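J.: sequence unknown, structure follows:
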């Protein structure tokens, strides 16, 4: 009987020790998952056209005060610019020492370069029509604004791979600079 209790106690102790070991493993989050969660926190509001994100971008455009002259609704422009925006985390590679990582993210968005090219085409068509000869400066500016918005509306999305560097500080994975340049390269590809 004592032998049986001893074996039962040892089995329970072994199960508890194994359970504690598993709990210890589970307590330390996977770096790749933490980085993916950070990327999602950054890009999901844009992808989902979250009103706060749209309002923030709209405010930045309005602060630049360049669209008002052309009669462009900044919110309409932001919504057009972000239409079709998407991203996919393709890979996360954590360095062997566990202090840095890189995340490769495929960003799908409209290209400002392509939108500018389309605006140039539309402007040439408008100029060739001769309609601008009978327009006031204000009417011409409004037409330019309409062309800019039309060009953005008609621009197709394209996908660009971006690489984001991460480092760990106080058990939190953080972007390590260069993110703005990567995003810039996607929007101007």
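T.: Ah, there it is. This is a predicted model, so every value here is computed, not measured.
J.: switch to C-alpha atoms for all contacts and neighbour counts from now on
T.: Fine.
J.: Figure out how far the host helix or strand of residue 168 is from the centre of its chain.
T.: Applying DSSP states H and E as the criterion places residue 168 in strand 157-169. How far strand 157-169 lies from its chain's middle: 9 Å, per CA atoms, centre = their mean, to the nearest Å.
J.: Got another one to weigh against that:
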């Protein structure tokens, strides 16, 4: 039995893109919505954590500072029953921003979390490599990953709702069963 605080969201979408409002976020939200639809659950309990807004990152000469918030993003991730983690692919892997965030969790600290890794990339090999690497780190942190990671090509993003629906059709049963076992 989980000791989740009642005020924490059931579903957390964690976006590892250094740019807020990205297509990566849209992909993650589409997958979360498709899963929740098939699980007959309300999408209103979804919390989106954009690391671009939480962690200070700069690609220019000016320093960046993360947003000040009362919410603890680490607590939200630890307490999620379903964690959808999405990243663009940089140099064949998930982003350093996401790596820095996930490195803050200890071994098996996400043992009560069911996770869905998603990677977006320009090339199929990069998408698969990043999705697989993200799956591996989530498993190392103890998360249950009952379905294969989703690798989406940038050229497919116009059809992201259909891709999310097809993926959810194939994997909702496994994810739902795992969530029931973790709860």
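T.: In hand now; what should we look at? Quick caveat, the model's predicted, so the values are computed rather than measured.
J.: What does the superposition give as a TM-score?
T.: The TM-score (TM-score structural alignment, normalised by the length of structure 2) is 0.24; 75 aligned residues with a CA RMSD of 5.3 Å.
J.: before we move on, back to that, the very next helix or strand once past the strand holding residue 168 of structure 1 - contacts with which helices or strands?
T.: Downstream of strand 157-169 of structure 1, the first helix or strand assigned by DSSP H and E is strand 172-175. Judged by 3 or more CA pairs under 8 Å, 6 or more residues apart in numbering; DSSP states H and E, strand 172-175 of structure 1 is in contact with helix 31-47, strand 157-169.
J.: how about the helices in structure 2?
T.: 23-38, 51-54, 73-79, 96-102, 124-140, 160-182 (DSSP state H).
J.: Out of those helices, the one nearest residue 117 of structure 2 is which?
T.: Each of those was scored for nearness to residue 117 of structure 2 using CA to CA, and the closest is helix 124-140 (5.7 Å).
J.: Using neighbour counts, pick out the buried residues of the closest one.
T.: Neighbour counts over helix 124-140 of structure 2 (16 or more other CA atoms under 10 Å) mark 126-140 as buried.
J.: What helices and strands are in contact with that helix?
T.: With 3+ CA pairs under 8 Å, 6+ apart as the test, helix 124-140 of structure 2 has strand 114-121, strand 150-153 packed against it.
J.: If we ignore the residues flanking it in sequence, what's nearest the spatially most central residue of structure 1?
T.: Residue closest to the average C-alpha location in structure 1 (CA atoms, centre = their mean): residue 43, at 3.4 Å. Excluding the flanking residues, the one nearest residue 43 of structure 1 by CA to CA, 6 or more residues apart in numbering is residue 87, at 7.4 Å.
J.: What lies in contact with stretch 19-33 of structure 1?
T.: Contact with stretch 19-33 of structure 1 is made by 92, 93, 94, 173, as judged by CA atoms under 8 Å, 6 or more residues apart in numbering.
J.: ok, the spatially closest residue to the third one that is not a sequence neighbour - contacts?
T.: Once flanking residues are discounted, residue 94 of structure 1 sits nearest to residue 101: 4.1 Å by CA to CA, 6+ apart. Counting by CA under 8 Å, 6+ apart, residue 101 of structure 1 makes contact with 92, 93, 94, 95, 165, 166, 167.
J.: Tell me the spacing between residue 101 of structure 1 and residue 61 of structure 1.
T.: From residue 101 of structure 1 across to residue 61 of structure 1, the span is 33 Å (CA to CA, to the nearest Å).
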